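Asks: Sharing a sequence plus its predicted fold:
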Amino acid sequence: METDWIWGLVGGVLIGTGGAVYLLGNGRIMGASGILGGLVDGSGWKTAAERIAFLVGVVVMPLILWPLYNVGIETHMTKDVWVILSAGLLVGIGTRIANGCTSGHGVCGISRLSLRGIVATVFYILAGGLMLVLFRHVLEVI
């Protein structure tokens, strides 16, 4: 098995476990955009401590694990800052339109057989595929 598949499997298991622990511990869905969005728009200040702890963990844990997986992984990510910023902006807009992100709809929604999560996931996967075709093959930006 290629190492890319192993890393994907490990990452998926960790995200799924994190989602299960968050749901069991808090009774709420682990949607990263909702967790961050609640801090930004002020609607989540009642649970600010757990939201901040979650976000700190998302940033700090990869840094702690860096020595374990720093094995020369290639990302093939573009060096064009404008493409990276545009992609981030489009993802942010998409999560607002879909009322959630891949962790909320894709991981937690599908695992709970949520129709809303399944439909949202299908549409953002299709939109991502269309954007890849547009930006890579039509516009040749990435």
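Replies: In hand now; what should we look at? Just so it is clear, the model here is predicted, and its values are computed rather than measured.
Asks: Could you use CA atoms for every contact and neighbour count after this?
Replies: Will do.
Asks: what ranges do the helices span in the protein?
Replies: In the chain, the helices defined using DSSP state H lie at 3-26, 32-40, 48-69, 81-97, 110-111, 115-132.
Asks: Who are the packing partners of the third one?
Replies: If I follow you right, that is helix 48-69. helix 32-40 (3 or more CA pairs under 8 Å, 6 or more residues apart in numbering; DSSP states H and E).
Asks: Check which helices and strands the helix it packs on is in contact with.
Replies: For helix 32-40, the packing partners by 3+ CA pairs under 8 Å, 6+ apart are helix 48-69.
Asks: Can you give the distance of stretch 5-23 from its chain's centre?
Replies: Chain-centre distance of stretch 5-23: 12 Å, with CA atoms, centre = their mean, to the nearest Å.
Asks: can you check stretch 103-111 too?
Replies: For stretch 103-111, the distance to the chain centre is 10 Å (CA atoms, centre = their mean).
Asks: here's the one I want to compare it with:
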Amino acid sequence: MTYELLGGALIGFAASLLWIGIGRISGMTGVVSSLFMWRDKTRHWAIWFLAGLVLASPVYFGLGGEAPVTMTDNQLLLVVAGLLVGFGTYIGNGCTSGHGVCGMGRLSVRSTVATVTFIVAGVVTVAVMNALGGAA
């Protein structure tokens, strides 16, 4: 079994467990917004969910996992990309994890349109970056 298949299965399991267990969608926009509602006792799940996401990487690398993908050192590009992702998440009513994993799993038309839009935008971005000589 490849790491990608295992990772996908774990994401699907976590999303299903959260949906079946407490009726919450595991999109990161919802998880992060729940962190700001700490006084609501029904939102404490978000800190544990986020902790699992943060701890997954060190555990993976601690067990000898590798990440062959490299990112750019261009700080301006990273900041602009982060702002664009945040803006897109705001106007798209959610992020790729919420729409792609959870929304499409519930057969949501809105999430399907959003996911197709994400994919097309990603393909266009890669094509433009490659035409410009890459991000590095």
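Replies: Yes, it's here. Please read all numbers here as calculations on a predicted model, not as lab measurements.
Asks: what's the TM-score here?
Replies: Superposed pair, TM-score by TM-score structural alignment, normalised by the length of the second structure: 0.85. Supporting alignment: 135 aligned residues with a CA RMSD of 2.1 Å.
Asks: re earlier: can you check which of the helices of the first structure gets nearest to Val141 of the first structure?
Replies: helix 81-97 (7.6 Å; CA to CA).
Asks: Give me the angle between the closest one and helix 115-132.
Replies: Put simply, helix 81-97 of the first structure runs at 160 degrees to helix 115-132, going by axes from the mean of the first three to the mean of the last three CA atoms, to 10 degrees.
Asks: and helix 81-97 of the first structure with helix 32-40, angle?
Replies: With the same axes, to 10 degrees as the basis, helix 81-97 of the first structure and helix 32-40 are set at 90 degrees to each other.
Asks: Quick one: closest of the helices of the first structure to Val138 of the first structure.
Replies: helix 115-132 (9.2 Å).
Asks: Not counting its neighbours along the chain, what's nearest the residue positioned nearest the centre of the second structure?
Replies: Nearest to the geometric centre of the second structure sits Ser97, at 4.3 Å (CA atoms, centre = their mean). Distances taken as CA to CA, 6 or more residues apart in numbering place Gly27 nearest to Ser97 of the second structure, at 5.0 Å, with adjacent residues excluded.
Asks: Show me what that neighbour aligns to in the first structure.
Replies: Using TM-score structural alignment, the partner of Gly27 of the second structure in the first structure is Gly31.
Asks: Tell me the counterpart of Val123 of the second structure in the first structure.
Replies: Aligned counterpart of Val123 of the second structure in the first structure: Gly129 (TM-score structural alignment).
Asks: again, but for Leu17 of the second structure
Replies: In the first structure, the residue matched to Leu17 of the second structure (TM-score structural alignment) is Val21.
Asks: returning to that earlier point: my guess is the match of Gly27 of the second structure meets Gly104, correct?
Replies: Yes - taking contacts as CA atoms under 8 Å, Gly31 of the first structure lies within contact range of Gly104: 3.8 Å.
Asks: what about Met129 of the second structure, neighbour count?
Replies: Residues lying near Met129 of the second structure (other CA atoms under 10 Å) number 13.
Asks: Show the contacting residues for the closest residue to it other than its chain neighbours.
Replies: Counting by CA to CA, 6+ apart, Met129 of the second structure lies nearest to Ala135, which is 6.1 Å off, once chain neighbours are set aside. Listed by CA atoms under 8 Å, 6 or more residues apart in numbering, the contact partners of Ala135 of the second structure are 72, 74, 129.
Asks: Correct me if wrong: the first one contacts Gly134.
Replies: No - applying CA under 8 Å as the test, Thr72 of the second structure and Gly134 come out as separate, 9.3 Å apart.
Asks: circling back to that earlier point, out of the helices of the first structure, deepest packed?
Replies: Of the helices of the first structure, the one with the most neighbours on average (mean count of other CA atoms under 10 Å) is helix 32-40, at a mean of 18.
Asks: Contacts made by that helix with the rest, please.
Replies: Here helix 32-40 of the first structure makes contact (CA under 8 Å, 6+ apart) with 44-45, 48, 51, 55, 95, 99-101, 103-104.
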